[in-house]
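Asks: Fold the following.
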Amino acid sequence: MDFGRLPDLRYVDFRLPPDHPDTARVLARAQSLASVAALYVGCPIWTNKEWLGSYFPLGAKEPDFLKYYAQQFNSIELNTTHYRIPDAPTGRRWREAVGPGFKFCPKLPRSISHERELYNTDALTLSFTRAVQELGDNLGTCFLQLPPHFGPENLPRLERFLLDWPAEVPLAVELRHPRWFSDRELANSVFDTLEALNKTLVITDVAGRRDVLAQRLTTPVAFLRLNGHGLIPSDYDRADAWAERLANWYAQGLQTAYIFI
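Replies: Just a heads-up that it's a prediction; the model follows:
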């Protein structure tokens, strides 16, 4: 992930900010729901040949990479769907390659988010949601990554898109434009809208954009994208801090966390 990446990390304050005040309220409401807490950890890809001999057996063939990946992780940030909507046989093949507890979190196609910017996307959205539902119980939370130039002036368009989104397909939203976060009143309004529509706010932890680390849960689901830097010491410190924060959220009523590294 290039978003928020910096060449020099010496002056970055990686400490996690305190929770948004409304996070406790969202989690408290979820505590009354009878459900087993779940934790899913994964990566953005499974076709990594550098894992041959470690995560994957030496000599493993690329068609089997997903099977071996699913033996190490229980989720994937499914970026391939950002570039092409899979056909039904592909979705079924992915599902057959993983275990029953594995979750795919498909990224919405760039044709929806970046090219059309949520304009006139009904047909594409229908095609995408039908395709990912082929994953059955292995479908986790889909996520909409909005481009960095998609600012608050487009809020009505975003709201309309979310209202039209099929309720049976879980969705998270990643905001990137700085003005979504710099105006506190606006930010709270957007967060409240996501909460009202039962859509999850993506939490992105990157070096160069600490402002997007809002720590506001809009559903009892945490969807975290954590951008590391080659396992330098600060990466371990950040992982420890997140483990502590997530434990606190689970104690308050968090139902599910997706962590992508």
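Asks: okay, CA-based contacts and neighbour counts for the rest of this
Replies: Noted.
Asks: where along the stretch 51-200 of the chain do the strands fall?
Replies: 75-78, 103-106, 142-145, 171-174, 200-205 (DSSP state E, counting those that start in this stretch).
Asks: Please generate a structure for the following sequence too, so the two can be compared:
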Amino acid sequence: MPSPPYYLGCPSWSESAWRQTLYPEDARPSDLLELYASVFNAVEGNTTFYARPAPTTVQRWADVLPEHFRFTAKFPRDISHGGDLRDHLVAAEDFVQLMAPLGRRVTPFWLQLSASFTPSRLGELAAFIDSLDRPLAVEVRNLAFFQKGEDEKYLNRLLLDRGVERICLDSRPLFSCVSTEPAVLHAQSKKPKVPPRPAALTQFPQVRFIGGPELEANDIYVVQWAEKVAGWIEEGRTPYVFLHTPDNLQAPELAQRFHQQLMTLLPGLPALPVLDRGPQVEQLGLL
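Replies: Predicted coordinates for the structure are as follows:
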């Protein structure tokens, strides 16, 4: 979608298992990002949270990704989870410069804060935002920011006044399922269990949807978000929507499912491109 009404993607692009559903079977690892970007127009930059990429890697991304693509690079966890944010401003600026070859495609940067980031530390956040002066979206996980009290109001006002979006994480689908699958149990142990906050503080609302392992069981929540996103688009906003599953093996299918639902609400919205996966071997059943 060269002029997309919204940005849609997954947490990553390099899952080998997606050769079964998204990529050609013979796709080379070096080709996956370009293939991914021919279907989706955004990706969560989870990889940068865990490790800074080499400058040559960032340049390779820049060489491959089209100008309309968006890469929401997360600040590395030593910045976001390493104590007082003000102590990491130099490191944050260095990270911004590292990602500079991507230009506007890194819009916004994501700052994912831990559950230990309490309302008493909002002064740090304000100073970080003001000093960095970059397009930014923030995810909070401390429960005090989800109680509709003064702490949450102060957070929202702080972000609104600075043109910073509040990332909405919806983990209801993940926690609504009962499963003994290791991937589900692992995801439930790692993801925050917080109520969704569908904020639209800027022109670019940010949504992270954490689905369960059964795609159809997510539909009740997918429909809700499709209606919300359609409303934002009709208001002239450009939402970002990223869809996860517990092991992310079905993330592209869930994203495609979301887009199909949105198409029913926004007539004229084009379907997502479909990659040519080459000749497929037909699976014959036993008679």
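Asks: can I get the strands of the stretch 51-200 of the first structure in TSV with mean neighbour count and distance to residue 230 of the first structure?
Replies: Listed next are these as TSV, based on neighbours: other CA atoms under 10 Å; distance: least, CA to CA, whole Å:
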stretch	mean neighbour count	distance to residue 230 of the first structure
strand 75-78	24	19
strand 103-106	26	23
strand 142-145	22	24
strand 171-174	22	24
strand 200-205	24	15
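Asks: Now that we have those, can you turn them into TSV and tack on distance to residue 88 of the first structure?
Replies: Compiled in TSV, the strands of the stretch 51-200 of the first structure are given as follows (distance: least, CA to CA, whole Å):
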stretch	distance to residue 88 of the first structure
strand 75-78	16
strand 103-106	14
strand 142-145	17
strand 171-174	20
strand 200-205	26
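Asks: Out of the ones you listed, the one nearest residue 186 of the first structure is which?
Replies: Comparing these against residue 186 of the first structure with CA to CA, the closest turns out to be strand 200-205 (14.6 Å).
Asks: With the second structure overlaid, report how far whichever helix or strand comes after the closest one is off on average.
Replies: Per DSSP states H and E, the first helix or strand lying C-terminal to strand 200-205 of the first structure is strand 221-226. For strand 221-226 of the first structure, the mean distance from the matching residues in the second structure following superposition reads 0.5 Å, by mean CA distance after the TM-score superposition for the first structure.
Asks: if we can go back for a sec, nearest to residue 41 of the first structure, of the strands of the stretch 51-200 of the first structure?
Replies: That would be strand 75-78 among the strands of the stretch 51-200 of the first structure, by CA to CA, at 5.5 Å.
Asks: which residue numbers in the second structure go with that closest one?
Replies: Alignment of strand 75-78 of the first structure against the second structure: residues 42-45, by TM-score structural alignment.
Asks: What does residue 67 of the second structure correspond to in the first structure?
Replies: In the first structure, residue 67 of the second structure lands on residue 100 (TM-score structural alignment).
Asks: Over to residue 89 of the second structure?
Replies: Match for residue 89 of the second structure (TM-score structural alignment): residue 122.
Asks: What distance do you get for its match to residue 115 of the first structure?
Replies: Distance, residue 122 of the first structure to residue 115 of the first structure, using CA to CA, to the nearest Å: 14 Å.
Asks: if you count what's nearby, which of these two comes out ahead?
Replies: Comparing residue 122 of the first structure with residue 115 by neighbour count (other CA atoms under 10 Å), the higher total belongs to residue 122, at 14 against 11.
Asks: circling back to that earlier point, quick one, what contacts the match of residue 67 of the second structure?
Replies: 137-138 (CA atoms under 8 Å, 6 or more residues apart in numbering).
Asks: Repeat that for residue 177 of the first structure.
Replies: So residue 177 of the first structure contacts 147-152 (CA under 8 Å, 6+ apart).
Asks: Quick check: it vs residue 242 of the first structure, distance?
Replies: For residue 177 of the first structure, the distance to residue 242 of the first structure - CA to CA - is 24 Å.
Asks: Also residue 184 of the first structure?
Replies: 24 Å.
Asks: With residue 111 of the first structure as the reference, measure out to the equivalent of residue 136 of the second structure over in the first structure.
Replies: Correspondence of residue 136 of the second structure to the first structure, assessed by TM-score structural alignment: residue 171. Counting by CA to CA, the gap from residue 171 of the first structure to residue 111 of the first structure is 17 Å.
Asks: what's the answer for residue 38 of the first structure, then?
Replies: 31 Å.
Asks: Neighbour count for the two, which is higher?
Replies: Set residue 38 of the first structure next to residue 111 and count neighbours by other CA under 10 Å: residue 111 wins out with 17 against 13.
Asks: aligned partner of the more buried one in the second structure?
Replies: Aligned by TM-score structural alignment, residue 111 of the first structure pairs with residue 78 of the second structure.
Asks: Quick check: that match vs residue 91 of the second structure, distance?
Replies: Taken as CA to CA, the span from residue 78 of the second structure to residue 91 of the second structure is 9 Å.
Asks: now stretch 236-246 of the first structure: which residue numbers in the second structure?
Replies: Against the second structure, stretch 236-246 of the first structure falls on residues 219-229 (TM-score structural alignment).
Asks: quick one: buried residues of that stretch?
Replies: Going by neighbour count (16 or more other CA atoms under 10 Å), the buried part of stretch 219-229 of the second structure is 219, 222-223, 225-227, 229.
Asks: Just give me how far it sits from the chain centre.
Replies: Relative to the centre of its chain, stretch 219-229 of the second structure is centred 16 Å away, using CA atoms, centre = their mean, to the nearest Å.
Asks: what's near enough to touch residue 135 of the second structure?
Replies: Here residue 135 of the second structure is in contact with 107-109, 164 (CA under 8 Å, 6+ apart).
Asks: Of the residues you listed, which is the most crowded?
Replies: Most surrounded of those: other CA under 10 Å gives residue 164, at 24 neighbours.
Asks: I figured residue 171 of the first structure hits residue 200, correct?
Replies: Yes. Taking contacts as CA atoms under 8 Å, residue 171 of the first structure lies within contact range of residue 200: 6.4 Å.
Asks: Can you tell me what residue 153 of the second structure aligns to in the first structure?
Replies: By TM-score structural alignment, residue 153 of the second structure lines up with residue 188.
Asks: Tell me how many other residues crowd that match.
Replies: 16.
Asks: same question, residue 159 of the first structure
Replies: 15.
Asks: can you check residue 132 of the first structure too?
Replies: Residue 132 of the first structure, neighbours per other CA under 10 Å, totals 25.
Asks: That one corresponds to which position in the second structure?
Replies: So, by TM-score structural alignment, residue 132 of the first structure is matched to residue 99.
Asks: Relative to residue 239 of the second structure, how far out is its match?
Replies: When distance is defined by CA to CA, residue 99 of the second structure is 22 Å away from residue 239 of the second structure.
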